[in-house]
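> build me a model from this:
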Amino acid sequence: MKLLLCLFAIIFALAPVSAGADEATDAGLSVPANVRVLWRQWRVDLIWDEPSRWSTTPALVFEVERAANATGPFKKCHNGYLPYCGHSDFLGEGGQAFHYRVRMVEFEKMSEPVVRKVSAWTPTVFAISQPLDEDKLLIEMQEAGFRYFYDAAHPVSGLPRSQSHDWARDWAATSAIGMGIFNIVLGVERGFVSRDDAARRVLRITDFLLHKAERYHGAYSHLINARSGKTIPFMPKDDGADLLETAYLIQGLLFAREYFDGSGDVEARIRQHANEIWHGVDWTWFVRTSDFGDPVLSWHWSPKHEWAMGLNCHGFGETQILYLLALSSPTHRVDDELYWKGWRNPLFGGKNVHYGVNLPLQRIFNVCLFPAHYTYMGIDPKAIGYDGLTYQEIFARWCTAQMCYMASRKDDFKGYGTALWGLTASANMSGYGYKAHAPGVEDDGTIAPTAALSSMPYVPNEAKACMMEMFTKHGKALWGPYGFFDAFNLTQDWVADRMYICIDVGPIGPMIENHLTGKCWEIFMKAPEVAETLRRIRTTEPKLR
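Take a look at the predicted model:
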C-alpha cells in the first residue's frame, strides 16, 4: 500500500488536478469551478476559481468535505465556513490520502450566518499529503504567497486584496500592488505560473493603474477601489496621495520593467506603463520643511485637506525607499540634500548596545522588523550602509537583539525563549486590530510569522528554525491556503484565524528568494536610475553628525 501511495505521489504531485464545472443548481448557486488540489507537505491544499458574484456578495462562503473513499462518508474538514476561495487541510504527516469536494454557501446576511442557499458539491478530487522537507517547504512558502497575489487577486483589475478577513472585497492597498508584482515574478521563476500568463496579469495591473486609478501629482492613495480605481479614504483626512505607498508600488513596477525584457507586445507595454507611472510621480511636490528647519518629504497630500495629516518622512524607518526613488526620478528628481537632511535627520542613528548587540540605527530599543523588509525586497541591503556597517549586517543585529529580548521574557510570554520569534506590525487581538509590536511596552506576546520569514536573508538559520517550529508544532492552528495566518499569541491562546494582510504576506516570498539566490536584488538593482543614486550616496556621504 505504501509503495502504491508513493507511485501516486510521483505521478500527481508535479501538477494540480482540476475538477468541477460552473453549472447552476436548483438552489440558485453555481458549483465552485476549476478546483485544483495540490499534494503538499503534511497537508493538502485546494484552490478554486472566484465566482462572479463573490466580490460583490459578502454573504457567499464555502465548505470543504473529505472522505477516505470516493463514495464517502464525507465530513467537513474545517470549522465554520471559509471566507475565501481556498483551503489547506493540515494533516500533520505525509502519506494521508483523502477525497475532497467543495460547495458554495450563501447566508441570509453575514451578521446572522443563517444558510439561505447551498450549491451542489463539486466532483471529488484526490490527494495524498507529502513528507516533510525543510528546503522544499521554503519553496512552498513562496508558492502560498504567490497564490494570495495571483489566485486571490481582484478579477477586474488584478490588484491584490488588502486583507482576507472581514474584508471589503474591492479594497486594494497600493504598497501591496508592488509587493504582489515581486511575488508574481517569483511565480514564473519557481514554475508556479507561465511567463506569458504572468506578463498578461502584470499588464492588466499596470493598465488599470495608468488609466483608471486616481492619482494626485502622480501619487496614488493608500487604498484603491480595485473595481473602479477610485480612492478609498484610509483616515478622515487621508483621502489623497500617500507617497510612501506609492514608493512601494514604484519599486514593484521597476522590478517588472527590468524583468519583463522581452520583445513581444505584452512585455513591451509593461515597460511602457511602468515608465509612464514612474515618470509621472512629482516627488518635488511633496518637499516640505521639517521641524529642524531642513527640507523633508511629506507622507500625504489631499485635495481637500492639503497637508493636514502632517507626517514627515524621517529615518531610520520604513521610508528609505521613498527617498531613494525621489533621488532617482528622471523627471521630478529632488535634490540630494533631502537625503542627508530629511532622511538622515539629526535624530538618525545612535550608539546603543542592547543585550550585548551594537545597534547603530537605534536611539531607543524598539526594533519592529518590517522596516528591514519592505524597501529591501528590491534594494540590496549590502549596497547601502551606516557607520561602517552595511544594512545587511545591521538588520542581522536587529534580529539577534530581538531574539535575545524575547528569550529574556520567556517567563512572561508563552513561546518566548524557544525557536519562535518575530515582533513586527501585524494583526492584534485587541483595540485597533493592527499594531506595531516591538520589544518593551509595545510587546504583548503577539508573534507574526512574517517577521522571521522575511528576515531569512539576515539570520537564515534562526528564521528557518522558527519556520519549522511554527509548521511542525503549531501548523494545524496557524496554516492556511496562503501560508501562515497573520499573527498569533500563545499566552492568550489566540490566532488571527483565516486572516491574511497583504503587506505581511508580501515580503515573505521575495525575501526567501533573496536568501536562496539573491534574484530579486539582482533584478531590481539593474534599474540604472537607482544604481546611479546608490553610487552618489556611497561617494558623497558627509561626516556623521
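> hey, let's count contacts and neighbours off CA atoms from now on
Will do.
> in a helix, G252, correct?
Yes. Counting by DSSP: H, G, I helix; E, B strand; the rest coil, one finds G252 located in a helix.
> for it, give me its contacts.
I177, G178, M179, G180, I181, F182 (CA atoms under 8 Å, 6 or more residues apart in numbering).
> now do the SS call for R116.
Under three-state DSSP, R116 comes out as strand.
> do the same with A153
coil.
> still on that earlier bit, so which of the contacts of G252 is the most crowded?
I177 (33 neighbours; other CA atoms under 10 Å).
> the strand or helix carrying that one packs against which elements?
Under the criterion DSSP states H and E, the helix or strand holding I177 is helix 174-189. Counting contacts by 3 or more CA pairs under 8 Å, 6 or more residues apart in numbering; DSSP states H and E, helix 174-189 is packed against helix 134-150, helix 195-211, helix 243-259, helix 502-505, helix 508-516.
> show me what the shortest one is in contact with.
This points to helix 502-505. Contacts for helix 502-505 (CA under 8 Å, 6+ apart): 145, 148, 160-163, 173, 175-176, 179, 426, 450, 486.
> ok, those residues vs N345, which is closest?
S175 (24.5 Å; CA to CA).
> that closest one is in contact with L243, isn't it?
No. If you go by CA atoms under 8 Å, S175 and L243 don't touch, sitting 9.9 Å apart.
> ok, which of the helices and strands packed on helix 174-189 comes nearest F524?
Ranking the helices and strands packed on helix 174-189 by their distance to F524 (criterion: CA to CA) puts helix 243-259 first, at 4.9 Å.
> so what's A67 up against?
By CA under 8 Å, 6+ apart, the neighbours of A67 are P73, F74, K75, F98, H99, Y100.
> one more sequence to fold, the one below, so I can look at both together:
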Amino acid sequence: MNTNLKKPLLPIGIFILLIWACSAPKKQESSPIVAKGYDRHVELQWPKQKGISSYEVWVSTENNKFAKRGTVADTIYMDFVNDLGKNLNLQYKIVGIDPTGGSSDLGVVQATTRDFSDEELINMVEFYTFRYFYQGAEPNSGMAPERIHIDGDYPQNDQRVVTTGGTGFGIFGLLAGIERGWITRQEGADHFQKMVNFLEKADRFHGVWPHWLHGDSGKVKAFSPNDNGGDLVESAFLMQGLLAVREYYKNGSEQEKAIVAKIDQLWKEMEWDWYTQGKNVLYWHWSPDKEWVMNFALEGYNECLITYILAAASPTHTISPEVYHQGWARSGGINTNVEAFGHKLRLKHNGSEAMGGPLFWAHYSYLGLNPKGLKDRYADYWEENRNHTLINRAWCVENKEGHKGYGEDLWGLTASYSVKGYAAHRPGEDLGVISPTAALSSMPYTPEESLKVLKNLYYNYGEKVFGRYGFYDAMSPEENYYPQRYLAIDQGPIVAMIENHRTELGWKLFMGAPEIQAGLEKLGFEK
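From the prediction side, this is the model:
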C-alpha cells in the first residue's frame, strides 16, 4: 500500500495570509495607563492593581532611556516637568511594587506638553477645581466634603462631613462642567438627583440646614457647641446654587423636572421669617436645644447679603423690606466714606472699615447674584467689590510688612488655612499667607491682575501649590508653608467666578429666577 500520498495544497490566498500573520508585528495590548499633557505637567492615572502596595513612575524623553520620577501609593500622579523642558514628547511607564519588593510593569503610555494660551490655562484651572465637587464629592450624598487633605491628616476624622455652603458654591462648578462637556448632562442630572434626595431627608430646622452634615446619614454635625441647628447663611449659599439648578433644568427631561420640583419644594419650606425672632433683622443660627443662645444678628456689611435677597424673594416665608433696611443696613449706618490706595468704599466692612474685609466678602454672595449694575440706596455693588479687590491687591503690592513673594503676581488675602490655623486674612491682619482663591475668584473684577497670579502660581510654584483639585488652599513662601489641603468654601468660588468671568453662566441662571427679580425690586435694588 502506498503511504506516500500527497497532502492537499492550501488555497493560495489562505497561504499568503498565514505568512503575513506570522511575519507581521504583534499588536501591543492597550495600556491601562491614561496620560494627559498640559503646559508644564502631565497627569497620569491607572487602575488599582491587586496585590500592589506602591507604584513607581518612570519617564523617557528619548531612546527609551527611562528615569524614575517618583513612588506613590495612590493611582494618580501629577508630574511637573519644568526640569525636563517645554513642548515635550514623553513616554511613561508605571511599575507596580508588591509588599515583597517584587515588580511588574503596568504598561507604557505617550504624553506631550505644549505652551498654553491664557484661555487654555484658565480652562485648565477651572476644570481641575470642578473635579473637587464631582470626583471628590462625598459618595452617598453627592455633597461637597468640608475639606480634602491630600496628606490624609483630618482633624476630627471628618472625611465624610459635608458642607452646605460649600456645596452651594460647588453647584455652579458642576453646572459649568455640564456646559463644558466635562461630564454629560445625564451624569449631572444623576448627581443632582442624589444631592436633592439627600437634602430632602437630611436634618433641617424650620426648613434650614445646618452648617455641616454627616454625608453618610444626613444628621447634623455641630459646628460648635451652640451651633448644632439651622445655619441661615450657609443654607442661603446652598439655595443660591440650588435655584440655579432649578433654572437650568426647568424645561428638561422627566428626571430633570423631578429635580426642579424637589428644589422648589425645599425652597418653599425654608422659614426665613422664623429667623427674625419677630424683629427687623435676620439671625444666623437657631438650635433645637439652645434656641437663640448664639443671637448673632446679620448686620452688614460682610458676606451675608445673599441671605437677605433670598429671604425677601421667598414665595412662602418672606421678610418685609424693613428687615433689610433696619437690620442689614442698620438704618443707613452701613454706609461710610473711606478711601485706601485711591479706591473708595461706600460700605462699612464689619471690623475692617478702613481697607475692607477678607476677599470672600466680594465672592460668596455674588456667585449667582450678579453685581454688574446692581445698585441700591447704599452702594453700587460692582464698584464696591472691584474697589474692595483693588485695595486688597494694593496692600499686598505695597507690602509694607515685607512678606516674601508678595507683588503684582502674588496677592490676595482672605479666609483660609494658615501657619497659625484657620484665619481671616485681610489688610491690617496679614500673616504673610496668600490664598489662591482670593485672586482667582476675583477674576470678574480684576481679570488681568488675577491672571498674573494664576500664571505665577502655576509656572513658578508648580507642584507646591497645584494638585488634583486645582490650587491648594493657602501658601506662604516666607514660612515654606505649602499644605496639600483643600476647603470646599475656597474651591467653590474659584470655579464659579471663573465661569462667571467667561460666560456669566451662574449669574444668568440665578438672576433668571422670577422670585429673585421680585425680591430685589421689593428691597429697592436697581438691576
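> now list the buried members of the contacts of A67 of the first structure.
Buried members of those, scored by 16 or more other CA atoms under 10 Å, are F74, F98, H99, Y100.
> hmm, which two among those are most spread apart?
Applying CA to CA across these, the maximum distance is between F74 and F98, 9.9 Å.
> identify the contacts common to those two.
By CA under 8 Å, 6+ apart, the residues touching both F74 of the first structure and F98 are R66, A67.
> and for D289 of the second structure, the neighbour number?
The number of residues near D289 of the second structure, taken as other CA under 10 Å, comes to 10.
> the first structure: which residue goes with that one?
Counting by TM-score structural alignment, D289 of the second structure lines up with K304 in the first structure.
> helix, strand, or coil at that match?
Under three-state DSSP, K304 of the first structure falls in the coil class.
> that one and P233 of the first structure, how far apart?
Here the criterion is CA to CA, to the nearest Å. By it, K304 of the first structure lies 12 Å from P233 of the first structure.
> any residues in contact with both of these two?
D239.
> in the stretch 251-400 of the first structure, which spans are strands?
287-289, 295-298, 300-301, 312-313, 353-354, 357-358, 385-386, 389-390 (DSSP state E, counting those that start in this stretch).
> L534 of the first structure belongs to a strand?
No. Under three-state DSSP, L534 of the first structure sits outside any strand and is assigned helix.
> what's the local residue count around it?
Neighbours of L534 of the first structure using other CA under 10 Å come to 18.
> the match of D289 of the second structure: what's it in contact with?
Counted by CA under 8 Å, 6+ apart, K304 of the first structure has contacts D239.
> repeat for L311 of the first structure
Counting by CA under 8 Å, 6+ apart, L311 of the first structure has contacts S298, W299, H300.
> for L347 of the first structure, same thing?
R363.
> what is the equivalent residue in the first structure for V59 of the second structure?
By TM-score structural alignment, V59 of the second structure lines up with A67.
> quick one: that match from P73 of the first structure, how far?
6 Å.
> check H332 of the first structure too.
65 Å.
> over to F62 of the first structure?
Taken as CA to CA, the span from F62 of the first structure to P73 of the first structure is 19 Å.
> tell me which helix or strand the aligned residue in the second structure for C404 of the first structure sits in.
Counting by TM-score structural alignment, C404 of the first structure lines up with A394 in the second structure. Following DSSP H and E, one finds A394 of the second structure within helix 381-398.
> now that helix against strand 343-347, angle please.
For helix 381-398 of the second structure against strand 343-347, the angle by axes from the mean of the first three to the mean of the last three CA atoms, to 10 degrees is 130 degrees.
> now do helix 381-398 of the second structure: which elements does it pack against?
Helices and strands touching helix 381-398 of the second structure, by 3+ CA pairs under 8 Å, 6+ apart, are strand 343-347.
> the same query, at a cut-off of 10 Å, please.
On a contact count with 3 or more CA pairs under 10 Å, 6 or more residues apart in numbering; DSSP states H and E, helix 381-398 of the second structure meets strand 335-340, strand 343-347, helix 436-440, helix 447-456.
> out of those, which is the most enclosed?
Of all those, helix 436-440 carries the top mean neighbour count, a mean of 29, counting by mean count of other CA atoms under 10 Å.
> packing partners for it?
Using 3+ CA pairs under 10 Å, 6+ apart: helix 436-440 of the second structure touches helix 118-134, helix 381-398, strand 415-416, helix 447-456, strand 470-471, helix 488-502.
> now distance to A244 of the second structure too, for those, in JSON lines please.
JSON lines is the format used below for these (distance: least, CA to CA, whole Å):
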{"stretch": "helix 118-134", "distance to A244 of the second structure": "16"}
{"stretch": "helix 381-398", "distance to A244 of the second structure": "21"}
{"stretch": "strand 415-416", "distance to A244 of the second structure": "25"}
{"stretch": "helix 447-456", "distance to A244 of the second structure": "24"}
{"stretch": "strand 470-471", "distance to A244 of the second structure": "24"}
{"stretch": "helix 488-502", "distance to A244 of the second structure": "12"}
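> among the ones you listed, which comes closest to E271 of the second structure?
Closest among these, using CA to CA: helix 488-502, at 24.1 Å.
> now the closest one on the first structure. Mean distance?
Compared with the first structure after the fit, helix 488-502 of the second structure shows a mean deviation of 1.0 Å (mean CA distance after the TM-score superposition for the first structure).
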